Each structure stands twice: as structure tokens, then as C-alpha cells.
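Asker: Okay, sequence plus prediction incoming.
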Amino acid sequence: EHNRFTPESSIAFKAGFISEPIINIWTKKLFEIIKHKFPDLECQKKKFQFISTIDIDNAFAYKGKGFYRTAGGFSKSVLKGSFNEVKNRILVLNNKLSDHYDTYKFIREIHLKNNIIPKVFVLSGKYGKYDKNVKLSNPLFRNILKELSEFCEIGIHPSYQSSFKQGGMPSCLKEELQNLESVINKKITISRQHFLILNFPATYRRLIESGIKEDYSLGYSNIVGYRAGTCSPFNFYDLLLEKETELKIYPFAFMERTLRQHLKLTPIEAEKIISENIKEIKELNGLFVSLWHNESLGDVDYWQGWKLVYEQIFKLTK
């Protein structure tokens, strides 16, 4: 799907260790063996790290969509018989109900409370089949982004079109970067691909050419697993050029949609998986990267109960 590499195609999946950060495990065991033979040998110890990341694929559920998208939304809801959705849309548009994708106040509060600077990746590409965010020209969205930039590190969420249009042209990505930078008035150096689309080595080369220093796209969308077999960041090595680059890759093991949408877990079941994952990474002094979306923190309908799961992450990572 979406021309993505599937976990089933990986050696790790076929060998049964895809859910383990095998490189970190082997490294730890290897050092223990060497340490046994050379007791005086010391190893530079790393500390457990937690990076909180959030993707904004769609800034609002109802607000800021413009006349045609709003009219289309009403029509779609009516045809589906979702009259409660029609009612909620009317209430939100008349400022009588909060837009349930507008979770930015909560995002600010929980990160400031825990003294953590989150990384927020914003989809800024043109509207398309798979790119449906609110336009950057929308005043509401612009204000949100400016407020977020005060306590977050804003990153680019390269559009679906930027990966496939004309083979993924650097100019498309650069335009999206420039548009987003003009809103927050800051240089952007971090990225996560929309739909986690990675084409090797083209995607990473494009990011490097566009001035990106860190990428957070390496992971699977449908399972809990380590695509590179590690829970530690590393520099991208371009095999075709036989060259280590300055682009640092930050892998993740899962996102909230993996647990809710693909694995069909309840919030309680998801919390157990997250707790076990964090515990293992702590034992290996690795890096835990959380991946959530603004809409999954709305605590309504499909995402009812998941806000509490998110809050638990901050307790587990202390």
C-alpha cells in the first residue's frame, strides 16, 4: 500500500525478531562477554531518552476548510445519515462547540508540565487525495502554528505529492518548506514523511538537499517493530555512494494508529504494549520516540480513552 516496504518482506519479520531492537540487545550482550574477559574495560554509558513527536495531518475537523470543503462535508454526512456529525459541524462553525481536532492547548500544557520540547510535524502541501490539511493561509491555522513554535520544534511533514509527483521533485519539498518557514519565521531542519513513505535512497537524498538534518520516518505503520533493528539514532549511510551522510535517522517502534487502527487494541491493551516497550528501551538505554496525531488527543468517538494513554507515556518515561 502506498508503495511502502512491508514488514513481512523484512528479514527481521521472517526470522521472528522484528519486535526487538536486536542491534541494541546484541551490543549489550557482546559487551557483557568482553567485560567478563576484561573486567577493567569500561564502556561509555548512554542514558534512556524520550522524544515526543506529533503529526498534524489535519489541523481541524470542521474549522478552516473553506466553502467547498465544508459544503462537501455536510453533504457527505447527510448521505451517510450521520446527523450527529452534521449537528456538531454546525455547532463548531458557530463557535458553540470545540473542534475535537483542536487539541493544541492540551499539547502545550502536558509538555510544559513535563519540561519536554515536542517535535511537531506539519503537512503544508497543496490539497490532494492524500494531503488534506487546512491551508497555511488560513488565519486560525497560522496562529496555531505561531503559538506551537513558541514551545515546540516545528518540522516539515512532506506531502504525499512530494514523494510521487514527477518522481518526487526536490522543488516540491522546498516549496512546502519555504511556505511553512514563512509562517513560523524559523528555519526548519527536521522532517517526517507523510504516510511514512520512504524511497531509498531518493527520499533521504531529497531531504539532505533541502537542508534537513534529522528525519523521524523510519518505522512501520501496521505493526510494533523496529525497521532498522535498533532503538538508537544513527546517521544515514548512502550505500550507492558508499558514504555516511550528516542526516540523522530517529527510528520509532509504533504510532498510536498502529495500536488502534491496525491491531484493534483497547486503550488498556495499548497501555500495556507501550509500557513493555518503554521498559525494554530503558533497560537498553535507548531512545523511545512517541508518534501521535493532534486528532487522537480529542478524546471523543474513535479516539475515546486514548488521551489517558498518551498522558501515561509521560509517567512511564520518567
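Answerer: Done, it's in.
Asker: all contacts plus neighbour counts: C-alpha atoms, from now on.
Answerer: Noted.
Asker: So which residues of the stretch 51-200 of the chain form strands?
Answerer: 119-122, 153-156, 190-191 (DSSP state E, counting those that start in this stretch).
Asker: what packs against the first one?
Answerer: Contacts of strand 119-122 with other secondary structure elements, assessed using 3 or more Cα pairs under 8 Å, 6 or more residues apart in numbering; DSSP states H and E, are made with strand 49-56, strand 153-156.
Asker: Of all the residues in the first one, which ones are buried?
Answerer: Of the residues in strand 49-56, those buried by neighbour count under the rule 16 or more other Cα atoms under 10 Å are 50-56.
Asker: One more to weigh against that first structure:
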Amino acid sequence: MVHIYTPLTSPRLNYVLGVIFRDHLRVGYRVYTNPAELPEEGLRISYSTEDLGVGLWIPASRALENGGPALEAMRGAGPSAAVGSFDLFGAVFFCLSRFEEYLPTAPYDHMSRYEPEGSWAARNGFLERPLVDEWIVALGRALGLPVAAGARLFASYDVDQPWCYKHKSWLPRSGRWMEQWRVLSGRARDPFDNFHWMDSVNAFLPEAPVYFFPLSARRTAYDKNPSPGLPAYQELIRAHGARYPVGIHPSFYSAASDLLASEIEVLNRITGLPVTISRFHYIHFRLPSDYRLLLELGIRADYSMGYGERNGFRASYSRPFPWYDLLRETETSLQVIPFCWMEATSYHVSKLSAEAALAELLSYKAALDRVGGRFTPIWHNNSLGLDPRWIGWRKVYYDFLKAFVPTLPL
């Protein structure tokens, strides 16, 4: 049991203490507003503006006051800051609440997505580090609590386009018409159809991977999935729903045009299962409106907390955490599942070779190994097969999995 004194009580503080002690360190805790009531022995923390000389002191800023300036908590915060030298509770809240995305100066790109370069973590050179994990681990060690080590893998796949040629009309592509003809005539496998191989490696993973399927009823520049009415597409989704957790991949315009409810309904009708998980296509979402919409539509976990244009930890945290609605000052039931790496970002944006991408993946694993973090990468079915643009990337994924599962067969 951890005994915490603070003159401050607020929904923000309750939220942070729950994430740190209940969810991460998995230890009981009790809050006292009268220092005289603190036990004389045991694990004690004083969260106040002055050091009372009682247990571990964490200096408090105004970050956890309702409506308070959470940015204040980041003074002195960083990977080298010692526990007790900055407002650790406030800094955790700043990162997890995504406070900076609500600021009037928050930068957004042409897709109306929050730009990673404007974030505190990127500007200070810490985007590639799970700082919240590091802070909580340091706090646990300062209290003498056991802390986990070794990263845990939770694979995930976005099936933006299940097939390159199959189930499409004959429209010869420049330089690839022969491949297209061979696929459509049954002489070759579709280069995007890598689901059998994915199944073969999934069987060895410690946790079942999750799949996200888009069900846009209209084709746009961003949404190129098959028609939701295509029997082959429905069968593919149904087969995966029978083996893995399956979620909705909301189309690019779905939230803004009130289409998300119908897309969720179609996925429910295809699988016969409730739809409770999501990941926004192109990581195209805004806070708080789109997360509120997910809750209204019965989504209980969202896997979109990351960036489409740069790999790294958007919330500086690797583990699931409840979403805090900053404008309503309340903790919600929506679980946020962060990701820190997507192969499309390494390939299309960072222009990495397959070898460099593997090195990048393993560097993230090393960072998460140190804090017992959760690694939830994003892969797409089309990058894991015979498409000439992705030659060598299946081996990247295999070698990455091998680092988690040494018994993975050749």
C-alpha cells in the first residue's frame, strides 16, 4: 500500500494515480488530505508545493488543478530528471491527456491531423522514448516496488487493400499488366494476398493479433477498400473474425460525415460479433470529438494513438490507458492502445531500407525491454508478400518477431 498526502484533490489527480498505481505498478494506494493522518511507516509520498520531510516528495505544480496549466508540469521533466525533481504526476497527465493537442497554437497538417513536430516530445528529442513508462518505473524503484522488464508484443494489422488485382475490373497498370493478367487468370497469387503466411506466424505469437478492416461504401482518394457488399471481402472478414479480434478501420471521412455508425453496423452484420475496437484510417482523428464519437457508438478501445507521419510515442507511453476528456474534466471508459511504429511510415515517409527499418524496430524493442513496455506495431498485409516495392520487408517482420519468439520456425 502506498500512502499519498496531497492538499489537492481533483479528477485529474485521481486519474493519474489510477494509471500509475492501479494499472501500471499494480499496487494499492490511499490518498490523505491531512498530513497528520499519514501512517508513520510504510511507503509514503508527499505531493505538495513544499517538502514536508515525510517519505518521497514529488513537487506539485498547478497542472492537476481543474482547468490548470498542465504545461507547467513539464518544467524540469525529461529522461534524465530524478524522481523528486519535477512534478511527475503532472507530467504524466500532460502526456496522457494530450493537453498540447487542445492548445490554440497546436499545429495540424493538411489532413487535419496533429503534427508530431509540434509536440513537446519531438521538440525536446524524446519522441522515440516511452518517457511515461520510464518515469513510472523510476518511481516504482524509488519506492522499492518490483517493476517489470522485457517488452511484450501485441501485433496488429490494417487491411487497407486485401487484394491488388483480384476482385477488380481489368484495368491494365503501366509496367505490371503481365502480373495482373497472371493473377486474374489464376496463374499467380495476388501480391497483397498474404493472409496465409500471416496466419502461419500468428500461430506462434504470445498474444492474438488484432485486424482492422475498412468498410467505406464509397471509393475516395484515401479509401480504396473493396465494396462492403463484395462476397469475397465479407468472407475474408468473417474468417478473420472467427480467429482473431477484429475491429473497424473508420474511413477517412467517416467521423466528419456521420458514416461511422453505418460502417460499424456493416462490420457487425458480417462477423455477427459486437464491434468494440477501432483504429482510424490514416490515423485521421481529432480530440476530443472523434473519441467522444467512438464512445457513443460502443467502441471500448482505440488503437490510433500514434502518428502517421513519424514513428514514436505520441503520448510518451506504451501501455493501454483510459482516455481523459480534458474539456469535460473526466476519465472515460475508452481504452487508448498506443502504437509507436508503422512500416508504412518507415517506408514511405522516412524512406528507410529494409535493413534500416529492422534496426529501427529493434531499437524500439530495446527501449521497451528496459521498462517492461508494450510493443504494438502496425503492419499491412500488402507489405508482407511479393509486391516488388516491398521485397525484403517480410523478412524484416519475421526477424523482428524472432526477437520476441526465438522458437519461431523458418
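Answerer: Ah, there it is. Only a predicted model underlies this, so the values are computations on that prediction, with no experimental measurement involved.
Asker: if we can go back for a sec, can I get the strands of the stretch 51-200 of the first structure in JSON lines including distance to residue 100 of the first structure and mean neighbour count?
Answerer: Shown next, in JSON lines, are those (distance: least, Cα to Cα, whole Å; neighbours: other Cα atoms under 10 Å):
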{"stretch": "strand 119-122", "distance to residue 100 of the first structure": "18", "mean neighbour count": "25"}
{"stretch": "strand 153-156", "distance to residue 100 of the first structure": "21", "mean neighbour count": "25"}
{"stretch": "strand 190-191", "distance to residue 100 of the first structure": "25", "mean neighbour count": "23"}
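Asker: For residue 174 of the first structure, find the nearest of the ones you listed.
Answerer: Closest to residue 174 of the first structure of the strands of the stretch 51-200 of the first structure, according to Cα to Cα: strand 153-156, at 10.1 Å.
Asker: In the second structure, which residues correspond to the closest one?
Answerer: Aligned using TM-score structural alignment, strand 153-156 of the first structure spans residues 245-248 in the second structure.
Asker: And for stretch 195-205 of the first structure?
Answerer: So stretch 195-205 of the first structure sits over residues 282-292 in the second structure, by TM-score structural alignment.
Asker: how much space is there between the residue mapped onto residue 270 of the second structure from the first structure and residue 54 of the first structure?
Answerer: Aligned counterpart of residue 270 of the second structure in the first structure: residue 183 (TM-score structural alignment). Distance from residue 183 of the first structure to residue 54 of the first structure, counting by Cα to Cα, to the nearest Å: 18 Å.
Asker: which residue ranges form the helices in the stretch 1-150 of the first structure?
Answerer: 11-15, 22-37, 66-80, 83-93, 104-113, 139-148 (DSSP state H, counting those that start in this stretch).
Asker: Residue 204 of the second structure corresponds to which position in the first structure?
Answerer: Using TM-score structural alignment, residue 204 of the second structure pairs with residue 113 in the first structure.
Asker: In the second structure, spot the strand with the most residues.
Answerer: strand 330-338 (DSSP state E).
Asker: so after that strand, what's the next helix or strand?
Answerer: Once strand 330-338 of the second structure ends, the next helix or strand along the chain (criterion: DSSP states H and E) is helix 343-344.
Asker: Let me see the contact set for the residue mapped onto residue 129 of the second structure from the first structure.
Answerer: Under the alignment (TM-score structural alignment), residue 129 of the second structure pairs with residue 20 of the first structure. Counting by Cα atoms under 8 Å, 6 or more residues apart in numbering, residue 20 of the first structure makes contact with 225-226, 229-230.
Asker: so residue 22 of the first structure touches residue 228, yeah?
Answerer: No - using Cα atoms under 8 Å, residue 22 of the first structure is not in contact with residue 228; the gap is 9.0 Å.
Asker: Which of these two has more residues huddled nearby?
Answerer: Higher neighbour count among residue 22 of the first structure and residue 228: residue 228, with 21 against 17, using other Cα atoms under 10 Å.
Asker: Aligned against the second structure, show me the partner of that one.
Answerer: Aligned counterpart of residue 228 of the first structure in the second structure: residue 315 (TM-score structural alignment).
Asker: Please apply the same query to residue 219 of the first structure.
Answerer: For residue 219 of the first structure, the residue aligned by TM-score structural alignment is residue 306.
Asker: And for residue 289 of the first structure?
Answerer: In the second structure, the residue matched to residue 289 of the first structure (TM-score structural alignment) is residue 376.
Asker: show me what contacts the closest residue to residue 314 of the second structure other than its chain neighbours?
Answerer: Nearest residue to residue 314 of the second structure in three dimensions, chain neighbours excluded: residue 306, at 4.9 Å (Cα to Cα, 6 or more residues apart in numbering). By Cα under 8 Å, 6+ apart, residue 306 of the second structure lies in contact with 283, 312-315, 338-341.
Asker: Run through the helices of the stretch 251-400 of the second structure in chain order.
Answerer: 260-271, 289-296, 343-344, 354-369, 393-404.
Asker: can you redo the ones you listed as JSON lines with distance to residue 92 of the second structure?
Answerer: Putting these into JSON lines (distance: least, Cα to Cα, whole Å) gives the following:
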{"stretch": "helix 260-271", "distance to residue 92 of the second structure": "31"}
{"stretch": "helix 289-296", "distance to residue 92 of the second structure": "20"}
{"stretch": "helix 343-344", "distance to residue 92 of the second structure": "28"}
{"stretch": "helix 354-369", "distance to residue 92 of the second structure": "17"}
{"stretch": "helix 393-404", "distance to residue 92 of the second structure": "28"}
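Asker: deepest of these, which one?
Answerer: helix 343-344 (a mean of 20; mean count of other Cα atoms under 10 Å).
Asker: once the structures are aligned, where does it end up in the first structure?
Answerer: The aligned range for helix 343-344 of the second structure is 256-257, by TM-score structural alignment.
Asker: Give me the mean deviation of that stretch from the second structure.
Answerer: Comparing stretch 256-257 of the first structure with its match in the second structure after superposition yields a mean distance of 0.6 Å (mean Cα distance after the TM-score superposition for the first structure).
Asker: Quick check: the gap between the residue nearest to residue 248 of the second structure when sequence neighbours are not counted and residue 137 of the second structure.
Answerer: Spatial nearest neighbour of residue 248 of the second structure, chain neighbours left out: residue 278 (4.8 Å); criterion: Cα to Cα, 6+ apart. To residue 137 of the second structure, residue 278 of the second structure is 29 Å away according to Cα to Cα.
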